[in-house]
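S.K.: here's a sequence, model it:
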Amino acid sequence: MPIRTASARWQGNLTEGSGTIRTGKGGLEGNYSFKSRFEEGEGTNPEELIGAAHAGCFSMAFSKLLAEAGATPTSVETTAKVHLDKTDAGMTVTRIELDTVGQVPGIDEAEFRKLADAAKQNCPISRLLSPGAEITLDARLSS
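M.R.: Have a look, this model is predicted:
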């Protein structure tokens, strides 16, 4: 399997500085700052990138499980809300809320939810993050 890379460059001190984040092949690149991370400033932040990675990984894993169950999805759309909170240990990602909507012909709600939960438990990014953060899932079947 290939090894994936990403890079970041930061200039200046924590509150006044700024930086850029870039994926290895340049598919994603964004500016980040103290304000974009801890306030409501423009730019991205590491937590958004974790959320994007988690939503993407979950969507792919869920699509695979659906297809293996004989219900190939038309679409799976997932949002990840990453909570960064101050704890006794410092700033910590404490919770990630996955919210997914799938358009999947030929499946009932119970099977859809069962497979969504299996994808949440087993996608590589969930397995990476779940020891340290609570991961919740709201899965809805779209018509």
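S.K.: from here on, contacts and neighbour counts on C-alpha atoms
M.R.: OK.
S.K.: please enumerate the helices of this structure.
M.R.: Assigned helices in the chain, in chain order: 34-38, 46-68, 109-122, 124-129 (criterion: DSSP state H).
S.K.: tell me the most buried of the ones you listed?
M.R.: Comparing the helices of the chain by mean neighbour count (mean count of other C-alpha atoms under 10 Å), helix 46-68 ranks first with a mean of 19.
S.K.: taking helix 109-122 as reference, get the angle to it.
M.R.: Computed by axes from the mean of the first three to the mean of the last three C-alpha atoms, to 10 degrees, the angle separating helix 46-68 from helix 109-122 equals 130 degrees.
S.K.: so what's the gap between helix 46-68 and the chain middle?
M.R.: 6 Å (C-alpha atoms, centre = their mean, to the nearest Å).
S.K.: same check, this time on stretch 23-34
M.R.: 16 Å.
S.K.: which ones are touching residue 24?
M.R.: 4, 5, 6, 7 (C-alpha atoms under 8 Å, 6 or more residues apart in numbering).
S.K.: adding neighbour count and distance to residue 86, write these out as TSV.
M.R.: Conversion of the contacts of residue 24 to TSV gives the following (neighbours: other C-alpha atoms under 10 Å; distance: C-alpha to C-alpha, whole Å):
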residue	neighbour count	distance to residue 86
4	8	30
5	9	28
6	12	26
7	11	25
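S.K.: next up, for comparison:
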Amino acid sequence: MAADKHASVHWEGAGKTGKGLISTETGALKDYPYGFASRFEDDKRGTNPEEILGAAHAGCLTMAFAFALEGAGLTATSIDTKAAVRLAKDGPGFKIDRIQLELEAVVPGIDDAKFQQLAQGAKEGCPLSKALASVPEISFKATLKS
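M.R.: Model prediction:
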């Protein structure tokens, strides 16, 4: 079942003034722009590696939780997950020093204790959570909605 997933980047120019294009094999991102301004400033005309990482982590966690519910004989009406990834100065460079995950779900027939148990297990078992274990702080909040 193991399969490589592919993405590519094309970059032209220097670090601060250059521009890049990110693409994924599925076409979800096709020559999508990114650069210094969309990564380190507040330019919304492009993406950045940190928001893509956050989207991937939120997607992985959400799917892991859906599978955990299924394994418990439950199905969510809805699951909404947000991720915030912080890029912080680290000496002469930068590092990701924090990821905040928030999952909210409507799950008929579950109590909060079971919900929290399944949500925490999904967070710990998600492949991206495992891959990102070196991030110093990964916070997680799960909220059962009615």
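S.K.: thinking again about what came up before, and of the contacts of residue 24 of the first structure, the nearest to residue 26 of the first structure?
M.R.: Distance to residue 26 of the first structure, by C-alpha to C-alpha, is smallest for residue 6 among the contacts of residue 24 of the first structure, at 8.8 Å.
S.K.: what does the closest one correspond to in the second structure?
M.R.: Under the alignment (TM-score structural alignment), residue 6 of the first structure pairs with residue 7 of the second structure.
S.K.: contacts only, for its match.
M.R.: With C-alpha under 8 Å, 6+ apart, residue 7 of the second structure has these contacts: 22, 23, 24, 25.
S.K.: of those residues, just the buried ones, PyMOL syntax please.
M.R.: Selection command for PyMOL covering only the buried members of these, criterion 16 or more other C-alpha atoms under 10 Å:
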select buried, resi 22+23
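S.K.: picking up where we left off before, how about the helices of the first structure in TSV, adding distance to residue 100 of the first structure?
M.R.: TSV is the format used below for the helices of the first structure (distance: least, C-alpha to C-alpha, whole Å):
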stretch	distance to residue 100 of the first structure
helix 34-38	24
helix 46-68	8
helix 109-122	9
helix 124-129	14
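S.K.: quick one: which of these is nearest residue 14 of the first structure?
M.R.: helix 34-38 (6.5 Å).
S.K.: how big is the offset of that closest one relative to the second structure?
M.R.: Its aligned residues in the second structure lie a mean 0.3 Å from helix 34-38 of the first structure after superposition (mean C-alpha distance after the TM-score superposition for the first structure).
S.K.: so where is that helix in the second structure?
M.R.: Counting by TM-score structural alignment, helix 34-38 of the first structure corresponds to residues 36-40.
S.K.: same check on stretch 105-122 of the first structure?
M.R.: On the second structure, the counterpart of stretch 105-122 of the first structure by TM-score structural alignment is residues 108-125.
S.K.: quick one: closest of the helices of the first structure to residue 79 of the first structure.
M.R.: Across the helices of the first structure, closest to residue 79 of the first structure is helix 46-68 (C-alpha to C-alpha), at 5.8 Å.
S.K.: how much does that closest one stray from the second structure?
M.R.: Looks like 0.5 Å for helix 46-68 of the first structure (mean C-alpha distance after the TM-score superposition for the first structure).
S.K.: who's in contact with that helix?
M.R.: 37, 72-73, 76-82, 84, 93, 96, 98, 112, 115-116, 118-120, 122-126.
S.K.: ok, now stretch 122-136 of the second structure?
M.R.: So stretch 122-136 of the second structure is contacted by 56, 57, 60, 61, 64, 65, 68, 96, 97, 98, 99, 140 (C-alpha under 8 Å, 6+ apart).
S.K.: does residue 71 of the first structure really touch residue 106, like I thought?
M.R.: Yes - between residue 71 of the first structure and residue 106 there is a contact at 5.8 Å, judged by C-alpha atoms under 8 Å.
S.K.: those two: who's more crowded?
M.R.: More neighbours surround residue 71 than the other of residue 71 of the first structure and residue 106, with 17 against 9 (other C-alpha atoms under 10 Å).
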